[in-house]
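below is the sequence, then the predicted model.
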Amino acid sequence: MLTLTWRRGDGRCAFLAGMLALLCYISPASAEDGYDLWLRYAPVGSSKVEGYRSALGNVVAPDRTPTQRVVREELRRGLAGLLGSEPRFRASPAGDAALVLGTPASSPWLAPLRHELEGVGEEGYLLRWTRLDGRDALVIAAHRDIGVLYGVFHLLRLVQAGVSLDGLDVSEVPRIKLRLLNHWDNLDGYVERGYAGGSLWDWHTLPGWEDPRYTDYARANASLGINGTVLNNVNANALSFSPAYLRKAAALADVFRPYGVRVYLSARFSAPMELGGLATADPLDPDVRQWWREKAREIYALIPDFGGFLVKANSEGQPGPQDYGRTHADGANVLADALAPHGGVVMWRAFVYAHDVPEDRAKQAYNEFVGLDGAFRDNVVVQVKNGPIDFQPREPFHPLFGAMPRTPLMLEFQITKEYLGFATHLVYLGPLYEEVLRADTHARGAGSTVARVVDGSLESHALSGIAGVANIGDDRTWSGSHFDQANWYAFGRLAWNPYQSARDIAAEWVAMTFSPAQEVVRPVVDMMMASRETAVDYMTPLGLHHVIARGHHYGPGPWVDGGPRADWTSVYYHRADRDGIGFDRTASGSDAVSQYAADVAREFNDVERVPEPLLLWFHHVRWDRRLRSGRPLWDELVHRYTRGVRNVEAMQVTWRRLEGRVDAPRHRQVAAFLRIQRDEAQWWRDASVAYFQSINGLPLPAGEAPPPHPLAYYLSLQFPYAPGDGR
């Protein structure tokens, strides 16, 4: 114990007084450093406290299993923070008990709800007022303990937002079975395309030391209904399957299990050679098949609820079945057969590159996979990126959605912002996710949305899934900035129900993260909802794409040319020349439009009908063509670049007005990041305008400021240590 002695006249007096004052100052700040995410459980308004206490002050909940104990602890933590007092746990709903939690198997009081629970499945729940033992009670009931935990988080979400519990009657069922984060974390602690520091997993100290942060990670995911995590990079290292690293993965699985989060691993296709000493990884070789069966048995002996494998094969230099003249289905099926006896799944990624540069890279995944429809085992799901290139600020939906009716397709979003300003730019991805999920494939006529493909309802698939490339690292904020937490949150909420509103989700997040006061919620939500379109304006307006710097993808690089592959350059995609700009993917160009259903193809193929935000994705357009605004294309392009910068400045004004309504530490950091974003938006605008003007030789529209530097200046900028590159 440290004892401090206070002596009048002692020189230490002033020092100690200063230290005490400093501690008083930093304690509140450290409580608002972003670590608590949307689970801050800050006190609700005093006018609501008594109403909530009367409904939630007395609780009947079992505590026999790890998940049941997690349920009680979360409720205790949440209500203590929100209401200022812990709930009283009772053995029965006698007396004035008001909240009853559990399953019919764990709580006899909930047995009468057994029939009503038939519709909520294995992970859903009921949250409602009912009569128990002759008394009104609020119940959270489910078939399984994990459903009860999800229900508790739902209840706490309502209390955080200050919502009345009167007449509450909720029945929630997740629409998608597999709701996963994909961590692109390497075994050396580096995170590919990660902008929040190093890996959350300390492989060196596992399994001996289980960092408490692993539990907080599982808690956060459970609060959203995320039920799985792929621990390692899709550019996989075979050592992840070695006995030592499997024991480390098993330790994480033990931490995550009470929260309903299953562990998955990215599999390196050549592991039978690198770990097993085989001469081949040919999926049709009997020894290879046997190696995978034995490896699966080894994994399940350590992790009984192991989820399965994620595989990137024959793409960007990764080994795969095509190395042996086999198909993607051949490769996926050998792994699926090994996992099937244990209930595991294979998520086989459709993000592929040909060895030779194709005519149009946007067509390749469709060309390689659509002919394999129906050739995959029942426990295989093909994981497809939201668009046909690579997580661009805006893309059309991927043509594979709706084109493989006999194969479950799993949607892959990027939560980490590889092409959207890394962690410093405020870009809320909810509108991007919503845009993709609501896109109509017309595979079975109007209403065949991507969401219906992904949740399995369009083709009645039992296996369904959605994945998000995680933005999580060891940064104190988890995601590298306070607002990037909203993208993790939005992904999780839409993974549970892809038909929700991105705006409503943003309002939930703001209420829980900053304040439920409408004076805060309304302006921040408006800022968030406009932020994605703002980034598109200053980065890739009118359907431009892949105009980023080489390798690390930090900042503008529309001039990028040369190198090992044409389709790793910007000029391959924008095709700007003296006459016009854009990639011709019409029937007279690369004919990528033909990969879509006929109604969609006709719209995309017609320069008069194509959605203007995708104009240059599908068409090479003359600089002087008049757009719907009445402006020539060149003028409209410059206008949108400038509009993006101005909208970031408007975000800065909105945030400044919230000073005093958001705690000072977080307000300062967001304000600083908005300054960075504004400067970089201006950089994007000026560099892009300077480059394209050098191509077309056209004057700037009236009123538009010229770039402050010549093109040579922007070409000279180098950033060799930008974070997150592929290494």
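Thanks, I have it. Treat the numbers as computed from the prediction; the structure is a model and nothing was measured.

contacts, neighbours, all on C-alpha from now
Will do.

quick one: residue 673 and residue 560, what's the gap?
Residue 673 sits 27 Å away from residue 560 when distances are taken as C-alpha to C-alpha, to the nearest Å.

and for stretch 384-403, what's in contact with it?
349-351, 361-363, 365-366, 370, 409-414, 418-420, 432, 436, 439, 441-444, 448, 450, 453, 532, 535-536, 539-540, 543, 545-546, 595-596, 614, 617 (C-alpha atoms under 8 Å, 6 or more residues apart in numbering).

buried ones among those?
Neighbour counting over the contacts of stretch 384-403 (16 or more other C-alpha atoms under 10 Å) leaves 349-351, 361-363, 365-366, 370, 409-414, 418-420, 432, 436, 439, 441-443, 448, 450, 453, 532, 535-536, 539-540, 543, 545-546, 595-596, 614, 617 as the buried ones.

pasting the second one now:
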Amino acid sequence: MTKLKHSTILLLAFILFSGTDVFGQDGYRMWLKYDKISDDQLLEQYRSQIHQIQIATDTPTLEAAEKELLDGLSGLLDTEIENRSELNRSSVVAGTPANSETIAALGLEDDLRQLGDEGYLIRHTEHNGNAHIIIAANEDIGVLYGVFGLLRKIQTNTGLDGISYETAPKVQFRVVNHWDNLDRLVERGYAGLSLWEWGTLPEYKHPRYIDYARINASIGINAAAINNVNADPLILTDQFLEKVEVLADIFRPYGIQMFLSINFHSPVRIGGLDTADPLDPGVIEFWADKADEIYERIPDFGGFLVKADSEGQPGPHGYGRDHAQGANVLADALEPHGGVVFWRAFVYDPEQDDRFREAYDEFVPLDGKFKDNVILQVKNGPIDFQPREPFSPLFGALPETNTMIELQVTQEYFGFNLHLAYQGPLFTEVLNEDTYAKGEGSTVAKVVDGSVFDYELTGMAGVINPGTDRNWTGHPFVQSSWYAYGRLAWDHTLSAEEIADEWIRMTFTNNNEFIDPVTEIMMESREAGVNYRNPLGLTHLYAQGHHYGPAPWHSESSRPDWTSAYYHKADDYGIGFDRTETGSNAVEQYHEPVASVFRDLDKIPEDYLLWFHHVSWDHEMESGRTLWEELVHKYYEGVEQVRWMQEQWNEMEGLIDDERFEHVKALLKIQERDAVRWRDSCVLYFQTHSGMEIPEQYEQPEHDLQHYIDLEHIIYVPDPWYN
């Protein structure tokens, strides 16, 4: 390759494909920000260790790896880097024993064997008189992951002298879910329109599709379900499948398998049948033929994601069949092609006395009845992505059914694109909970990765919902939750704090004057969001429909579990949902000793108190305050935490670019406004039940309760699904 040709390609990559912020530091590049290293001493050290690269380019994945490595190193080291066939200087050598003579000569087979198809190692080693950085893997996709891994080390200013690092994913399917509709509106999406331009596909392939693939591959994501789980059957028609095929082609070099959400009534809606009964021969034939058709277009198609018999979506119950029968007809159709079914366990019956119980009561009796290529996709908690939930009792209850966890990045219950609410602590909190399914140490993470029950298939799913906003996620810090999800899907042993540190360094700066306080902000932000919304185990106090603002007074709906009163049960005596033996007894769904802790008023952690107990207003809390006083204290604490976050952020001026600094500063002002509204709405409403005063040391609400009730359906950001 001539220098001119290479420079031209780098320029085009700079403008189009690397997503460089040509309009300023607007966040488009996410954490793939390959700017010159600011530490001169470290820069010279890296330059002395890396003069060139050596990597084969005989597959699309290796071509992508070469391009990323050249772009990344050229930008970070601020020097021209070339791919050379001869190693005459210190280099980065990337490849497999099959496509790299250098790596084959190092005898790494034993080390690589334990890393599987996607793992990789990075070593600083001597070869033929020169010191090289080696990126080695068994397969090409592992090489690409290793390239991103090395660039991450450099971006975070990690020294490479003597480096010996190896890693492999802990779960097989690391999936991102999109709730994108075919009209390009995104359900629970707060960052613009859908990324998928159906009107211009398949002819026009937007460069953003490549950047999307790069972003996901950089954190080890290997599957994407690109359409809403409330699925339109048209996604399975020729007019859309030819568009999906193009996206699959773009994603493939980056190791991302295409999945589609399907509508269970597709045999009726687009197949001309009069039934979707999973045991009907015509329906069985429809799904088998449809699978054949898809695999003819997309040979590595991953499979189907299904929401059935939930929130009005059709499913097998409409034909007197169970979830296993519904999932298995799809699994049979996909099995000859190696495809899988992700079957969501998000179900709840309007006749059920306690929505908390529904998924467990419905799926546990079916354990062992699902085919081996079905994975039950279970939300982290038993209700619906709330700011804090106990872990779903389904984790640890299905020894014979592959089970994966579903987490939410898009901030449906955390202030949309206006609030700073890093989800890393929420994700690690649930993953590290002990189910005691097979004794102590049976954490949710170990259930999900197959360690507890030896599942055939393992996975994690994250609902991400990015859009056409320049920074992909609306709020700059929602990017951090996307990053955290991917890193934890790869390695659930990481801590939320170390992930935050990585993300800050890669996205903003390696300056510790910025990193330390912003890490504190991020780690505090989730708890603040809990405190000014749903402290002490309260849940689902949102205005129905948009889920943005508070409505604890909401008590009438087409079904009781779509009201706030259903969950908080506030009355003159106290507050909270009794899920012990004197109530719904949902606590029985947990293994011991978890069940005993949750059912005991003296043992239960106060974070979960009102999830499981209806507690009197004058109940004495650990602080010595009464429940009413503690509830008020928590609501006010949440507001003060946001004000502290504002103060901390304001001190960051001058340490990063003005554009992102001012953006976040403004958003934190909005968050304070909303936190006060939440606090005053909830405290004033619950006061109508407790009959107790707000202690005089707290600032008193500016308005009366009716003022806040009148605001219930006034929201400050558009939710396209709701509107």
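Structure received. Just so we're clear, the structure is a prediction, and the values are computed from it rather than from any experiment.

quick check: TM-score for this pair?
The TM-score (TM-score structural alignment, normalised by the length of the second structure) is 0.95; 699 aligned residues with a C-alpha RMSD of 1.2 Å.

still on that earlier bit, looking at the buried ones among the contacts of stretch 384-403 of the first structure, which are in helices?
Among those, the residues falling in helices (DSSP state H) are 365, 366, 432, 436, 450, 453, 532, 535, 536, 539, 617.

surely residue 530 of the second structure meets residue 638?
Yes - between residue 530 of the second structure and residue 638 a contact is recorded at 7.4 Å, counting by C-alpha atoms under 8 Å.

the stretch 101-250 of the first structure: strands as residue ranges?
Counting by DSSP state E, counting those that start in this stretch, the stretch 101-250 of the first structure has strands at residues 125-132, 135-141, 169-172, 178-182, 228-230.

for residue 70 of the first structure, find the nearest of those.
With C-alpha to C-alpha as the criterion, residue 70 of the first structure lies closest to strand 135-141 of the strands of the stretch 101-250 of the first structure, at 14.5 Å.

so who does the aligned partner of residue 575 of the second structure in the first structure touch?
With TM-score structural alignment as the criterion, residue 575 of the second structure lines up with residue 581 in the first structure. Under the criterion of C-alpha under 8 Å, 6+ apart, the contact partners of residue 581 of the first structure comprise 574, 575, 616, 620, 621, 622, 623.

mind redoing it with 10 Å?
For residue 581 of the first structure, the contact set (C-alpha atoms under 10 Å, 6 or more residues apart in numbering) comprises 544, 573-575, 616-617, 619-623, 633-634, 692, 695-696.

filter these to the buried ones?
Neighbour counting over these (16+ other C-alpha under 10 Å) leaves 544, 573-575, 616-617, 619-623, 633-634, 692, 696 as the buried ones.

in those residues, find the pair that's most separated.
Farthest pair in these (C-alpha to C-alpha) is 617 and 696. Separation: 18.8 Å.

quick revisit: next step: the contacts of residue 581 of the first structure restricted to helices.
Counting by DSSP H, those place 573, 574, 616, 617, 633, 634, 692, 695, 696 in helices.

residues near the counterpart of residue 170 of the first structure in the second structure, how many?
Residue 170 of the first structure is assigned residue 165 in the second structure as its aligned equivalent, the criterion being TM-score structural alignment. Neighbours of residue 165 of the second structure under the rule other C-alpha atoms under 10 Å: 13.

list the residues that contact residue 165 of the second structure.
Residue 165 of the second structure sits next to 120, 121, 122, 123, 124, 135, 149, 150 when contact means C-alpha under 10 Å, 6+ apart.

which one of those is nearest to residue 485 of the second structure?
Relative to residue 485 of the second structure, the closest of the contacts of residue 165 of the second structure is residue 149; by C-alpha to C-alpha it sits at 16.2 Å.

ok, that closest one touching residue 121?
Yes - counting by C-alpha atoms under 10 Å, residue 149 of the second structure does reach residue 121; the two are 9.1 Å apart.

what about the two, which has more around it?
For residue 149 of the second structure and residue 121, the more surrounded residue by other C-alpha under 10 Å is residue 121, and the numbers stand at 26 against 22.

hang on, that one packs against residue 142?
Yes - between residue 121 of the second structure and residue 142 there is a contact at 8.9 Å, judged by C-alpha under 10 Å.

which neighbours do the two have in common?
With contacts taken as C-alpha under 10 Å, 6+ apart, residue 121 of the second structure and residue 142 have 94, 115, 135, 136, 167, 168 as neighbours in common.

ok, the most centrally placed residue in the second structure - contacts?
Compute the mean C-alpha point of the second structure, and by C-alpha atoms, centre = their mean the closest residue is residue 462, 3.3 Å away. Residues in contact with residue 462 of the second structure, defined by C-alpha under 10 Å, 6+ apart, are 174-178, 221, 224, 379, 405-410, 481-482, 485-486, 489.

quick one: the strands in the stretch 501-650 of the first structure?
Taking DSSP E, counting those that start in this stretch as the criterion, the stretch 501-650 of the first structure carries its strands at 580-581, 621-622.

possible to save these as a markdown table with distance to residue 282 of the first structure?
Rendered in a markdown table, the data for the strands of the stretch 501-650 of the first structure read as follows (distance: least, C-alpha to C-alpha, whole Å):
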| stretch | distance to residue 282 of the first structure |
| --- | --- |
| strand 580-581 | 44 |
| strand 621-622 | 46 |
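
residue 199 of the first structure is nearest to which of these?
Distances from residue 199 of the first structure to each of those were compared using C-alpha to C-alpha; the shortest belongs to strand 580-581, at 40.4 Å.

what's the match for residue 397 of the first structure in the second structure?
The alignment partner of residue 397 of the first structure in the second structure, by TM-score structural alignment, is residue 391.

neighbours of the aligned residue in the second structure for residue 698 of the first structure, how many?
Taking TM-score structural alignment, the alignment pairs residue 698 of the first structure with residue 692 from the second structure. With neighbours defined by other C-alpha under 10 Å, the count for residue 692 of the second structure comes to 13.

correct me if wrong, but residue 692 of the second structure is in a strand.
No - when classified by DSSP: H, G, I helix; E, B strand; the rest coil, residue 692 of the second structure is found to be coil rather than part of a strand.

distance of it from residue 628 of the second structure?
Counting by C-alpha to C-alpha, the gap from residue 692 of the second structure to residue 628 of the second structure is 8 Å.

now do residue 722 of the second structure
Distance from residue 722 of the second structure to residue 628 of the second structure, counting by C-alpha to C-alpha: 34 Å.

ditto for residue 606 of the second structure
13 Å.

overlap in contacts, these two.
residue 621.

returning to that earlier point: contacting residues around the match of residue 698 of the first structure?
When contacts are counted by C-alpha under 10 Å, 6+ apart, residue 692 of the second structure is found next to 617, 618, 628, 629, 686.

alright, I will stop here.
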